[in-house]
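Got a predicted structure plus its sequence, pasted below:
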Amino acid sequence: MTAIVVLGSANMDLVTYVDRVPRLGETVTGRELRMVPGGKGANQAVAAARAGGEVAMIGAVGDDAYGERLRHTLEASGVDTDLLRTAAGPSGTAHVAVDGTGAHTIIVIPGANGTVTHLAPGEESLIAGASALLLQLEIPLNAVLAGALAARRHAVRTVLTPSPAQPLPPELLDAVDLLVPSEDAAATLTGIADARLSAEALLRRVPEVVIRMGAAGSLYAARGREPVTVPAPRVRAVDTTGAGDTFVGALAVALGEGRPMTEALGWASAAAALCVQRPGASTSMPYRSEIGA
């Protein structure tokens, strides 16, 4: 079993399926609306737990019906929610539009996630006992930094998904062991569109980088090593929501089990490929047996 702590967001995803996303000022008719538990933190927790990891979640949900469902979804996937807070007010929501190709746009309203501004009692101890801490950027940056610094104090591997992409303070990057941006996020962070050159720039701040390139696979770069590209399985995407989080959750499990990085990336790519063939985020995440097959 792999001890993984996730510090991050939990949202209810309100997912609309449309032939194409409307332009500014335009109205289009959608095919379907689904309410799916999500949020980058909760997604990574569910993905890691289903991939066989021992996972605990730190974050917050609201005292509303969405909060109850989010907590239940995490627990049903085997995630420890003992330190998942309940905040007064609404849970976070994500308003997702998925087009006919499976690509998506997202608007996130933080809700209870915005109350996670620091580590609460007991949370640093939980992080200290983990093999890895997974972080994203859908909770206030102060809490992300506090988590990363706590992990650094206790020699816990810190994996940061820099999404939604934004400028990152040097002290946060200094505490990150593995940065896992999408190709777009890497370009936002560095101002460089080419993935290999972007990875080279990022290695000046962090020791290891994995750039997720969608159907083109992933690029792994580490200081003092030649970059390696690991291809992704060829599949027909139905909905790419949650694919990146599935990748990161599965990758954390594989690395925690001591697999070599290229093997771990192949495992994570298989998990993400299964995810994109199904609608929704947490509902589409595969179990360990499926990934292995």
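Sure thing, it's come through.

contacts, neighbours, all on C-alpha from now
Noted.

residue ranges for the helices of the stretch 101-250 of the chain, please.
In the stretch 101-250 of the chain, the helices defined using DSSP state H, counting those that start in this stretch lie at 123-128, 141-153, 170-173, 183-190, 195-202, 243-256.

Quick one: distance of the second one to the chain centre.
Averaging C-alpha coordinates over helix 141-153 and over its chain gives two centres that are 17 Å apart (C-alpha atoms, centre = their mean, to the nearest Å).

got it, and the shortest one?
Put simply, helix 170-173 sits 19 Å off its chain's centre (C-alpha atoms, centre = their mean).

Same check on the first one?
Taking the mean of its C-alpha atoms, helix 123-128 sits 20 Å from the chain's own mean (C-alpha atoms, centre = their mean).

Show residues contacting that helix.
Outside helix 123-128, the residues that touch it by C-alpha atoms under 8 Å, 6 or more residues apart in numbering are Val5, Ile58, Leu83, Leu133, Gly147, Ala150, Ala151, His154, Ala155, Val156.

Below is structure B, check it against A:
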Amino acid sequence: MARIQIVARINLDVVVRLDGAVSTGAQLRGRFDKGRLGGGGSNTGVALAYAGHDVALFAHVGEDSGGTAMLAELAGLGIDVSRVRRFAGPTPPVLVLLDPGGERTIIRGCPSVALPPVSPDPLEKPDVLYVKAYGAEVADLLRARMGSCLVVSHAPPAGTADWPAHVMVDSAAHMTAEALADPYRAARVLAGEGLRWMVVTDGSRGATAFGPSGPIRVPAEPATVVDSTGAGDVFTAGLIHGLTGGAPIRDAMSIGTRWAALAVTSPTSVPPASLRDLIA
């Protein structure tokens, strides 16, 4: 299996289960659950670890019991957390508002804690680098890895320039109208000539890969949604798993939609262990 480096968040997700949908002026009742492991690094990394990949996570958590517990949980699932950095103080919670239909609204503290500089050992030779973090140090890492491994990145914030990647992923809900009009062109402006695919996820409508020869669409897998938290991250894990195995982009996206469909049936942020049953 592949050696995969992931530069992304580890979150302490605090879930509030609401009795109605979030809307302007609403007065809702909620049940607060205790904090649970979440974040793009955890959600994607756990899925790839279940698939048997060698996953190393680059992130940070606080020097508190919550941070220690999350690292222990990740290590117990087979993820290398030796490069996760600890900062003084508690791990900031991320509030996840969950409506009765399983759709979530995420609220982060402002300002959020920025990732520290990322500096993997240059002698390491990963097969894949996946990034869902931003900053000059991360951009330098992307440039350094473009010639030696598959580079997959979540699309960076608006206003970012020079963000190299072979595959870029974003949600249609987060894209501007201009980017949605021509996703491949918009992504290539960021990623340069090395870009192979711009993959756009669109919830229950599935996902589309945009490339130089036109769009390739796959439908979403039917699922009973319990908690949609982390579905996009698990889709990306399935996409990476497929691509590292040599699958065409359509087949790799189909793996992603199957994994995401299972993830939303679980009342967790990270995917359930039953994901192993989907691994070919």
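Done, it's in. From a predicted model like this one, the values you see are computed outputs, not experimental measurements.

hmm, back to that, please flag which of the contacts of helix 123-128 of structure 1 sit within strands.
Counted as lying in strands by DSSP state E, out of those, are Val5, Ile58, Leu133.

Of those - the most surrounded one?
Among these, Val5 has the most neighbours (other C-alpha atoms under 10 Å), with 31 neighbours.

about what we covered before: tell me which of the helices of the stretch 101-250 of structure 1 is the most buried.
When you average the neighbours per residue for each of those (mean count of other C-alpha atoms under 10 Å), helix 243-256 leads with a mean of 28.

Over which residues of structure 2 does the helix or strand following it lie when aligned?
On the C-terminal side of helix 243-256 of structure 1, the closest following helix or strand by DSSP states H and E is helix 261-276. Matched against structure 2 by TM-score structural alignment, helix 261-276 of structure 1 falls on residues 249-264.

The matching stretch: how far from the chain's middle?
13 Å.

repeat for stretch 87-105 of structure 2
With C-alpha atoms, centre = their mean as the basis, the mean position of stretch 87-105 of structure 2 lies at 15 Å from the chain mean.

first vs last residue of it, how far apart are they?
In stretch 87-105 of structure 2, first residue to last residue: 27 Å (C-alpha to C-alpha, to the nearest Å).

Next, the buried residues of that stretch.
For stretch 87-105 of structure 2, a neighbour-count test (16 or more other C-alpha atoms under 10 Å) marks Thr91, Pro92, Pro93, Val94, Leu95, Val96, Leu97, Leu98, Asp99, Gly102, Glu103, Arg104 as buried.

Mind putting those into JSON lines with secondary structure?
Listed next are the buried residues of stretch 87-105 of structure 2 as JSON lines, based on DSSP: H, G, I helix; E, B strand; the rest coil:
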{"residue": "Thr91", "secondary structure": "coil"}
{"residue": "Pro92", "secondary structure": "coil"}
{"residue": "Pro93", "secondary structure": "strand"}
{"residue": "Val94", "secondary structure": "strand"}
{"residue": "Leu95", "secondary structure": "strand"}
{"residue": "Val96", "secondary structure": "strand"}
{"residue": "Leu97", "secondary structure": "strand"}
{"residue": "Leu98", "secondary structure": "strand"}
{"residue": "Asp99", "secondary structure": "coil"}
{"residue": "Gly102", "secondary structure": "coil"}
{"residue": "Glu103", "secondary structure": "coil"}
{"residue": "Arg104", "secondary structure": "strand"}
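
Looking at those, which one is closest to Pro156 of structure 2?
Minimum distance to Pro156 of structure 2 across those is 20.0 Å, recorded for Val94 (C-alpha to C-alpha).

Next up, the contacts around that closest one.
Asn11, Leu12, Asp13, Val14, Ile106, Ile107, Arg108, Gly109.
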